[in-house]
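> no letters, just coordinates:
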């Protein structure tokens, strides 16, 4: 079995930390998440081009249907059965569901999300360059007014102290509570080791990945 993994750049460090040496990787831009149909198209193009492999792994969840409707006539496609990468970072869908039940209005940050500037403070700075600080702040207020806390997910990766401090800064900027949660690379390890049980969507060649498969 010859495998390759496609993953979001927000997950790059975690994937590299657990993958076996022979597993080839491609990391896609985080910005594709902003328009899930673009993510689907880009992933499908990568699938179609990966003809030398027979099994393709995805460091994604359903991701706003970004992985729904992917297909291949020759590859087995394997996707963690999660809503998005937050569940991957927390180690399970159940861990995310427990957090969501208690605190649904949460912004989750990790090393990768901060590196990709996929968070409110970086967004404010980008908007401020183009529109000025007053209008930029108005945009941020509209987008994030309902959030109540920022959670930093830390895993076994090293050198996370400055990322934790930055996540705390994001919380202070938004005027919301800050918390930390210990993450886990358990689900990613299962993905790259071929331990595909009920926590994964395993899509055989010739079939389309369906949204209902993630339920």
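Nice, I can see it. Note that the coordinates shown come from a computational prediction; the quantities given were computed from them, not determined experimentally.
> use CA for all of it now, contacts and neighbours both
Noted.
> in whichever strand or helix holds residue 97, which residues are buried?
In this structure, residue 97 sits in helix 93-102 according to DSSP states H and E. Applying a neighbour-count criterion of 16 or more other CA atoms under 10 Å, the buried positions in helix 93-102 are 93, 96.
> kindly report the same for stretch 48-63.
50, 53-63.
> what is the helix holding residue 97 packed up against?
Taking 3 or more CA pairs under 8 Å, 6 or more residues apart in numbering; DSSP states H and E as the contact definition, the neighbouring helices and strands of helix 93-102 are helix 85-90.
> what about the closest residue to residue 209 other than its chain neighbours, how many residues nearby?
Taking CA to CA, 6 or more residues apart in numbering as the measure, residue 209 lies nearest to residue 69, with 4.9 Å between them; neighbours along the chain are not counted. Neighbour count of residue 69, defined by other CA atoms under 10 Å: 14.
> let's bring in a second one:
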């Protein structure tokens, strides 16, 4: 029997670093972050991916959070281990071993990841242009960001988030949504615990064929 990691592409480099830190080498199966915009699409993506896994896989380490209900009513024939956090952003904001499902602040948008898989306002706009014409994309984009007044870079030590080029791109994103740019602390602690098997109250462990619900997921 074997273990695999199911990772949102937004967290791929974080998972790779966690495995390097913890000396593990589990195969990584990616979930495309573009489905995050609509949880129902991410849920279908998750179900399709789970159904395609080899029969010799018995444990799936999930590198993402509940993500807007993406895991609601999901079940499979294998053990699932998922950080008990609201979403990928809340996961990267966690810095201690104390259970805290959602450390995001109202009105704050967060940047994390330094590679092509990292979140960016520009990337969201480009994805909307692929789905809508420009007029509708602009409407949806403005609706999506109208309540965000802060854009925070998560400093987790995995890359130089103070690099001038990175900060300039982040500032351009902030300007685009009329937000103030700042830095907040983060870490990779949850993913390191996930891959090393240190599953405590910060994790939801679903035995085979357990139907995941929001109530079960966040109930400690």
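Received it, and whenever you're ready, just let me know what you need. These figures come from a predicted structure and were not determined experimentally.
> just give the TM-score of the two.
In this superposition the chains share a TM-score of 0.84, using TM-score structural alignment, normalised by the length of structure 1; 208 aligned residues with a CA RMSD of 2.6 Å.
> hmm, back to that, got a list of what the residue nearest to residue 209 of structure 1 touches?
Residues in contact with residue 69 of structure 1 (CA atoms under 8 Å, 6 or more residues apart in numbering) are 40, 208-211.
> from residue 20 of structure 1, how far out is it?
Look at residue 69 of structure 1 and residue 20 of structure 1: by CA to CA, to the nearest Å, they are 28 Å apart.
> ok, now residue 80 of structure 1?
When CA to CA is applied, the distance between residue 80 of structure 1 and residue 20 of structure 1 equals 18 Å.
> quick one: the spatially most central residue of structure 2 and residue 103 of structure 2, what's the gap?
For structure 2, the residue nearest the mean C-alpha position is residue 88 (2.5 Å; CA atoms, centre = their mean). For residue 88 of structure 2, the distance to residue 103 of structure 2 under the criterion CA to CA works out to 11 Å.
> over to residue 2 of structure 2?
Between residue 2 of structure 2 and residue 103 of structure 2 the computed distance is 33 Å (CA to CA).
> do the same with residue 129 of structure 2
Residue 129 of structure 2 sits 31 Å away from residue 103 of structure 2, going by CA to CA.
> same check, this time on residue 153 of structure 2
According to CA to CA, residue 153 of structure 2 and residue 103 of structure 2 sit 14 Å apart.
> also residue 47 of structure 2?
Here residue 47 of structure 2 is placed at a distance of 28 Å from residue 103 of structure 2 (CA to CA).
> okay, residue 80 and residue 20 of structure 1: which has more neighbours?
Residue environment comparison for residue 80 of structure 1 versus residue 20 gives the larger neighbour count to residue 80, 29 against 12, counting by other CA under 10 Å.
> tell me the counterpart of that one in structure 2.
Under the alignment (TM-score structural alignment), residue 80 of structure 1 maps onto residue 83 of structure 2.
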